[in-house]
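Chemist: let me see the structure of the following:
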Amino acid sequence: MNLLDPAGLDCLAALAEAGSFERAAQLLSITQSAVSQRLRSLETEVGHLLVVRSRPLQLTEPGKVLLRYARQLQGLRADAARELGASLQREERLPIAVNADSLATWVLPALDPLVHQGQRQGFSLELVVDDQDFTHDRLRQGEVLGCVTTVAQALRGCGCQALGAMRYVAVASPLFLSRQVSQGLHAGNFSQVPFIVFNRKDDMQAQWVSRAFGVRQPRLRERFVPSSEAGARAAVMGWGIAVLPELLAQPLIQREELAPVRPEVWIDVALYWHHWRLGGADDACPSTPGADAPSPSLLDQLGQALAQGAHAALRQPEARAAG
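Modeler: All right, here's what the predicted structure looks like:
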């Protein structure tokens, strides 16, 4: 296959991001007819239909393969511009997927220096939020260049780095506990007590109940609140029991707005950073003596920033004593 047209790949990425030809044209500052023409040219070049013209648009499987390539090309272009001190015609977006709980606690402080750097160097971060067990799918499908996930196995062509473990604890407002479970939460009453759940992908509450009471596949009274911060606030307001990141719950416990429920029971969730390898320092061959060290790619820098933030915020494995 010949070298793919970068303009056509940019159109494909814009269509995947925008979901329509009209919005993709706005992103690229070209006409809709130009978007259609570039897409048709790319489809002719590769011999596959890449986009299903539905509402919203859907990428075909070949389209998802090329989307991964398009995202990596955008990352390489941003790296080249940064190293050359050049300005890009259009600000490049670096999409990464993170789980809502990490976003609500440690990710923003970790990425803050890079965000300000990006404002000066012509790239911007795009944070895509999904459940921590599903962010990896977005990487596989080419929607993002990196992700924070619970998956430990790296995809082919990707790097993987352990970040640490996020601890989850059960909490509720003191008033709720005194009224709803005055005798304590136990195996005989948990099914009648409401639990605050992020969304239908979220099984953290069920995992906690299973661990606390030895019940397989427990059925819970669920109240859905699709936000980490709002879920914590709902718990403070007495909506039910919430299984929250300890990082989010601890300040509320200290202010006595929330109280621990069965504090001897917790869940530690290991998190990992995955990213496509774009030819930065991670992929370089060992340098020869006296040679300049390769400049880390933007994704490498993202990984370093996330690793530093995670090391400060998340639980790290205890170092083994020297033998």
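Chemist: please make it C-alpha for all contacts and neighbour counts, starting now.
Modeler: Noted.
Chemist: quick one: the helices in the stretch 151-300 of the chain?
Modeler: 174-180, 204-213, 228-236, 246-254, 298-313 (DSSP state H, counting those that start in this stretch).
Chemist: relative to F198, which of those helices is closest?
Modeler: Nearest of the helices of the stretch 151-300 of the chain to F198, taken as CA to CA: helix 228-236 at 7.1 Å.
Chemist: to compare against the first, here's the next sequence to fold:
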Amino acid sequence: MKDLDPAGLDCLAALADERGFERAAQRLAITQSAVSQRLRSLEAQVGQLLVVRSRPLRLTEAGKVLLRFARQLQALRTDVARELGAQVAPNERIAIAVNADSLATWVLPALDPVVQAGLKDGFGLELVVDDQDFTHDWLRQGEVLGCVSTVKQALRGCLVRPLGVMRYVAVASPAFMAKVLPEGLNGGNFSTTPFLVFNRKDDSQAQWVSKAFGVRAPRLQERYVPSSEAYVRAVCSGWGVGVAPELQVRPLIASGALVALRPELSVDVALYWHQWKLVSELSGAPARVALLDQIGQALAAGASAALES
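Modeler: Prediction:
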């Protein structure tokens, strides 16, 4: 198989992003009919259906394979445009997946030099947020070109590098401790104590309780707050016990706004950076470091400064 239509691949990527023909057409500044025609042409080239025309639209397994290629092709075009000093196409972007706690703490400072240096290039950056145990699925399905994940093993065609350990500690407000846990959190009252949980994928609270009290699969009274920043604010407001990144709550513990429960005990989460291998080089001269490589290097440097080794 060769000479896949770049316009068709762009349509596939837009459909994957927008989950519908109308919005994909708007993004590409073409008609819905043109989107459909280009998709049918690409499907004819590969001899397989690439999209399930449902609401919302979803990709077939073959579509996911081609989406990975489409993302890589877009990234290479971005790198070539930057090397030539040309403006990057406005609908092209580099998408990476990160977990919410990393985004709320060390990721933005780490990426800031790359973003600031690229302001004139006009490249698009998209940060997709999911639980660190699930960001790798976004990479495998071709939705992103890189991810911060707890997965150690690299996919075929990908690079992986360790970033460090994000340490989670249990905290509560002094008012909550005085009102609800005057004798402290213990094996006899943890099941009736409110715990704040990020979302239904988050099991750090159960992990902490298991380590603290030797209980397998503990049942907790849960209150869901699906935002890293709001989660910490809810803990400060006395909504319950939280298990949060030590990096995020360290100044609040130091100021007395929060109290660490069993400070010697933590849940340690090892993080890794995964990215697709891309080669961007113009004949006759070595290319600048590819944008995806720059992002990976910036994240590794930022993680080294912020996370535990």
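Chemist: drop the TM-score for these two in here.
Modeler: After superposition, the two chains reach a TM-score of 0.97 (TM-score structural alignment, normalised by the length of structure 2), with 307 aligned residues with a CA RMSD of 1.3 Å.
Chemist: related to what we said a few turns ago, can I get the helices of the stretch 151-300 of structure 1 in a markdown table with distance to E43 of structure 1?
Modeler: Formatted as a markdown table, the helices of the stretch 151-300 of structure 1 follow (distance: least, CA to CA, whole Å):
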| stretch | distance to E43 of structure 1 |
| --- | --- |
| helix 174-180 | 59 |
| helix 204-213 | 43 |
| helix 228-236 | 41 |
| helix 246-254 | 47 |
| helix 298-313 | 29 |
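Chemist: export those to a markdown table and tack on mean neighbour count?
Modeler: Listed next are those as a markdown table, based on neighbours: other CA atoms under 10 Å:
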| stretch | mean neighbour count |
| --- | --- |
| helix 174-180 | 16 |
| helix 204-213 | 18 |
| helix 228-236 | 21 |
| helix 246-254 | 17 |
| helix 298-313 | 19 |
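Chemist: the stretch 1-150 of structure 2: helices as residue ranges?
Modeler: Under DSSP H, counting those that start in this stretch, the stretch 1-150 of structure 2 gives helices at 6-18, 21-28, 32-46, 61-84, 100-102, 108-117, 135-140.
Chemist: among those, which comes closest to A234 of structure 2?
Modeler: helix 100-102 (15.1 Å).
Chemist: touching that closest one from outside, list them.
Modeler: 129-131, 227-228, 245 (CA atoms under 8 Å, 6 or more residues apart in numbering).
Chemist: can you put the helices of the stretch 1-150 of structure 2 in a markdown table and add distance to S266 of structure 2 and mean neighbour count?
Modeler: Formatted as a markdown table, the helices of the stretch 1-150 of structure 2 follow (distance: least, CA to CA, whole Å; neighbours: other CA atoms under 10 Å):
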| stretch | distance to S266 of structure 2 | mean neighbour count |
| --- | --- | --- |
| helix 6-18 | 37 | 21 |
| helix 21-28 | 45 | 18 |
| helix 32-46 | 50 | 17 |
| helix 61-84 | 37 | 20 |
| helix 100-102 | 15 | 21 |
| helix 108-117 | 24 | 15 |
| helix 135-140 | 23 | 22 |
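Chemist: which one of the ones you listed lies closest to V267 of structure 2?
Modeler: Of these, nearest to V267 of structure 2 by CA to CA is helix 100-102, at 13.7 Å.
Chemist: mean per-residue distance, that closest one to structure 1?
Modeler: On superposition with structure 1, the mean distance recorded for helix 100-102 of structure 2 (mean CA distance after the TM-score superposition for structure 1) is 0.1 Å.
Chemist: returning to what we had before: quick one: closest of the helices of the stretch 151-300 of structure 1 to V261 of structure 1.
Modeler: helix 174-180 (8.6 Å).
Chemist: residues in contact with the closest one?
Modeler: Contacts for helix 174-180 of structure 1 (CA under 8 Å, 6+ apart): 184, 193, 238-240, 256-259.
Chemist: any idea how far S191 of structure 2 is from S173 of structure 2?
Modeler: 18 Å (CA to CA, to the nearest Å).
Chemist: ugh, wrong one, I meant H274 of structure 2
Modeler: Distance from H274 of structure 2 to S191 of structure 2, by CA to CA: 38 Å.
Chemist: looking at the two now, which is surrounded by more residues?
Modeler: Between H274 of structure 2 and S191, counting by other CA atoms under 10 Å, H274 is the more crowded of the two (28 against 16).
Chemist: from memory the more buried one sits against V144, does it?
Modeler: No: the pair H274 of structure 2 / V144 is not scored as a contact, 10.3 Å apart, by CA atoms under 8 Å.
Chemist: now do the shared contacts for these two.
Modeler: Looking at what touches both H274 of structure 2 and V144 (by CA under 8 Å, 6+ apart), there is no common residue.
Chemist: so what's A81 of structure 2 up against?
Modeler: Counting by CA under 8 Å, 6+ apart, A81 of structure 2 touches 87-88.
Chemist: just give me the neighbour total for P218 of structure 2.
Modeler: P218 of structure 2, neighbours per other CA under 10 Å, totals 16.
Chemist: among the contacts of helix 100-102 of structure 2, which ones are buried?
Modeler: Buried residues within those, counting neighbours by 16 or more other CA atoms under 10 Å: 129-131, 228, 245.
Chemist: so can I have TSV of the residues you listed showing distance to G8 of structure 2?
Modeler: Below are these laid out as TSV (distance: CA to CA, whole Å):
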residue	distance to G8 of structure 2
V129	27
D130	28
D131	31
S228	38
P245	43
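Chemist: what's the distance between the nearest residue to V165 of structure 2 once chain neighbours are set aside and R288 of structure 2?
Modeler: Sequence neighbours aside, A270 is the residue nearest to V165 of structure 2 in space, at 4.3 Å (criterion: CA to CA, 6 or more residues apart in numbering). Distance, A270 of structure 2 to R288 of structure 2, by CA to CA: 31 Å.
Chemist: report the aligned residue range of structure 2 for stretch 232-250 of structure 1.
Modeler: The aligned range for stretch 232-250 of structure 1 in structure 2 is 232-250, by TM-score structural alignment.
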